[in-house]
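> have a look; sequence and predicted model below, questions after that.
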Amino acid sequence: MANNFNMVAFMDALVEGGFSARFQLIDSPLLTRDYLDMRLTQWKSEMIQWMVGLVVVQSGVTAVLFKLLH
C-alpha cells in the first residue's frame, strides 16, 4: 500500500481550523543527531560558565566573611 498522505490538504485543514501554531510545529525540521550534538555542546559550555562563575562568587563571599570575622 502506497503512502497517499496529502500534506498540503492536511496543512490547509489545520489552517482553516485555526491551528496555525500547530502548523509551524509540523513544518519545522526534525531533530537530527548533529543538532542534538550542537545543543549538548552549547549546554555543556553554559554549565561550565555558570560553575566557574559560582566558584568565583563563592570564593569572594568566603574571603569577605573571613575578613569580617577576623
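Yes, it's here. Residues are numbered from 1 along each chain as shown.
> all contacts plus neighbour counts: C-alpha atoms, from now on.
Will do.
> tell me what the helix or strand hosting residue 38 is packed against?
Element membership for residue 38, per DSSP states H and E: helix 33-69. Packing partners of helix 33-69 (3 or more C-alpha pairs under 8 Å, 6 or more residues apart in numbering; DSSP states H and E): none among the helices and strands.
> now that helix, how far from the centre of its chain.
19 Å (C-alpha atoms, centre = their mean, to the nearest Å).
> okay, pairing it with this:
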Amino acid sequence: MTITFNSLAFKDTLVEGGFSDRQAAVLANAIWELVANTLATKDDLVALEQRIDVKLAHLKVELLMWMVSLTVVQTTILGAMLKLLR
C-alpha cells in the first residue's frame, strides 16, 4: 500500500493561510519526508502481525516441549522416590 499525500495541495493551503510560497514548499516537503519515511502503512502492520504470529507459534511449541520434558523429569523423580521408599 502506498501513502498518498498531496504536497502541492498542502502547500497551496499553507499559502492561503498566510505562509510565503517558500515557507509552504519547505514545510510541505518536510512533512512529506516525515510521512514517507516514518509512518507505517497497513501492509507494514500486516507484515508485523504475521511475524508476531510466527514467533508466537514457535513459543507455543517451545513451551509445550518444556512442559512435556518437565513432566517426564517429574515422573522419573517420583518413580525413583517411590522405589526408594519400598
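Yep, it's here. Every value quoted in this text rests on a predicted model; they were computed, and no experiment measured them.
> TM-score of the superposed pair?
The TM-score (TM-score structural alignment, normalised by the length of structure 1) is 0.64; 56 aligned residues with a C-alpha RMSD of 2.7 Å.
> the helix holding residue 38 of structure 1 corresponds to what range in structure 2?
Aligned using TM-score structural alignment, helix 33-69 of structure 1 spans residues 42-78 in structure 2.
> superposed on structure 1, where does that stretch end up, distance-wise?
On superposition with structure 1, the mean distance recorded for stretch 42-78 of structure 2 (mean C-alpha distance after the TM-score superposition for structure 1) is 0.4 Å.
> the most centrally placed residue in structure 2 and residue 62 of structure 2: what is the separation?
Central residue of structure 2 (C-alpha atoms, centre = their mean): residue 48, 4.3 Å from the mean position. Residue 48 of structure 2 sits 21 Å away from residue 62 of structure 2 when distances are taken as C-alpha to C-alpha, to the nearest Å.
> gap between the residue nearest to the centre of structure 2 and residue 73 of structure 2?
Residue 48 of structure 2 sits at a distance of 37 Å from residue 73 of structure 2 (criterion: C-alpha to C-alpha).
> residues in contact with stretch 9-16 of structure 1?
With contact meaning C-alpha atoms under 8 Å, 6 or more residues apart in numbering, stretch 9-16 of structure 1 is reached by 20, 22, 23.
> so which of the residues you listed is the most crowded?
If you count neighbours using other C-alpha atoms under 10 Å, the busiest of the contacts of stretch 9-16 of structure 1 is residue 23, which has 16 neighbours.
> how about it, what's its match in structure 2?
For residue 23 of structure 1, no residue is aligned by TM-score structural alignment.
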